[in-house]
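> Structure, please.
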Amino acid sequence: MQINSYLTFNGNCREAMTFYQECLGGELTFQTIGDSPLSKKMPTKMKNYILHATLKKGKLILMATDIVDEKPLEKGNTLALSLNCKSKKKLKSCFTKLAANGTINHNLETTFWGALFGTLTDKFGNHWILNYNSNN
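Below is the predicted model:
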């Protein structure tokens, strides 16, 4: 089994996912509401909203949408995206890029379990945990 992260935005999914592609690399695809069977049921202003986006790079799969339930979208601290990197260099690069215009919650440091670790909240309010463990 595999768990994939699925993010929900309120009209800025394309911007966010493009940002994540710039930070992490990979292939990014979008399906808009206007290009789907839902198009006829949705208001004209939503035609360019993202129904489904996927960012793929190796085993990394990050999915997202602009489709919000009837309840308002509320960002909280109950969801984080955990990114395990293959090198210190990649970890530092991703951390710096994801932290741009965001907030560093825990600076990168070597932990008691031997990993280089840090946490941040990106400019879209999403929480990230970044980890590089040279022992793995």
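
> switch to C-alpha atoms for all contacts and neighbour counts from now on
OK.

> residues contacting the residue of the chain most remote from its centre?
Within the chain, the residue lying farthest from the chain centre (Cα atoms, centre = their mean) is Lys40, at 29.1 Å. If a contact means Cα atoms under 8 Å, 6 or more residues apart in numbering, then Lys40 has no contacts.

> And it, how far from Thr110?
53 Å (Cα to Cα, to the nearest Å).

> Over to Gly26?
27 Å.

> Following up with a second sequence; could you model it the same way so I can compare the two?
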Amino acid sequence: MAHIDAYLSFPGNCREAMTFYKECLGGELHLQTVAESPMAGQMPAEMGQHIMHSSLTSGGITLMAADMNNNFTPGTAMHLCIVCDSEEQLNTYFNKLAEGGKVNHPVEKFFAGTIGDLSDKFGINWMFYYGGDMQQ
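Below you'll find the model as predicted:
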């Protein structure tokens, strides 16, 4: 079945961000630097330790990211929505990702389930959902 994998761009702190997301969400993290990639010879030497591609997979969650964005603006026009398996999971993810960030709407019961959203310390917007008719 088709699905959406989020791809995030960072201005040089991709390793830090993806490591933080792994600490919050668990899973398996793969990081490939420019120097380790087939593109190494086509990139400036000072880019060698920047992340060319990374992926974090935890259950049904997949995040991919890179340091390859020269015009970085934190993702203010979008949210990464995690549809959780339980309220406990929702609260765990929410609380961890909120560290150093800003809670926009605290976790609360809503007619369609339990929801909350925040902007993490890297400026990425996250929405969390559990229950109701929208549950996948």
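
> just to revisit the earlier point, distance of the residue farthest from the centre of structure 1 from Thr8 of structure 1?
Relative to Thr8 of structure 1, Lys40 of structure 1 is positioned 22 Å away (Cα to Cα).

> Please apply the same query to Ala64 of structure 1.
6 Å.

> again with Leu120 of structure 1
From Leu120 of structure 1 to Thr8 of structure 1 the distance is 18 Å (Cα to Cα).

> Give me the more crowded residue out of the two.
Between Leu120 of structure 1 and Thr8, Leu120 has the larger neighbour count (other Cα atoms under 10 Å), namely 24 against 19.

> In space, what's closest to the more buried one - neighbours in sequence excluded?
Spatial nearest neighbour of Leu120 of structure 1, chain neighbours left out: Ile104 (4.3 Å); criterion: Cα to Cα, 6 or more residues apart in numbering.

> Assign that neighbour to one of the three secondary structure states.
Here Ile104 of structure 1 is recorded as strand under DSSP: H, G, I helix; E, B strand; the rest coil.

> and it, what is it in contact with?
Counting by Cα under 8 Å, 6+ apart, Ile104 of structure 1 has contacts Thr119, Leu120, Thr121.
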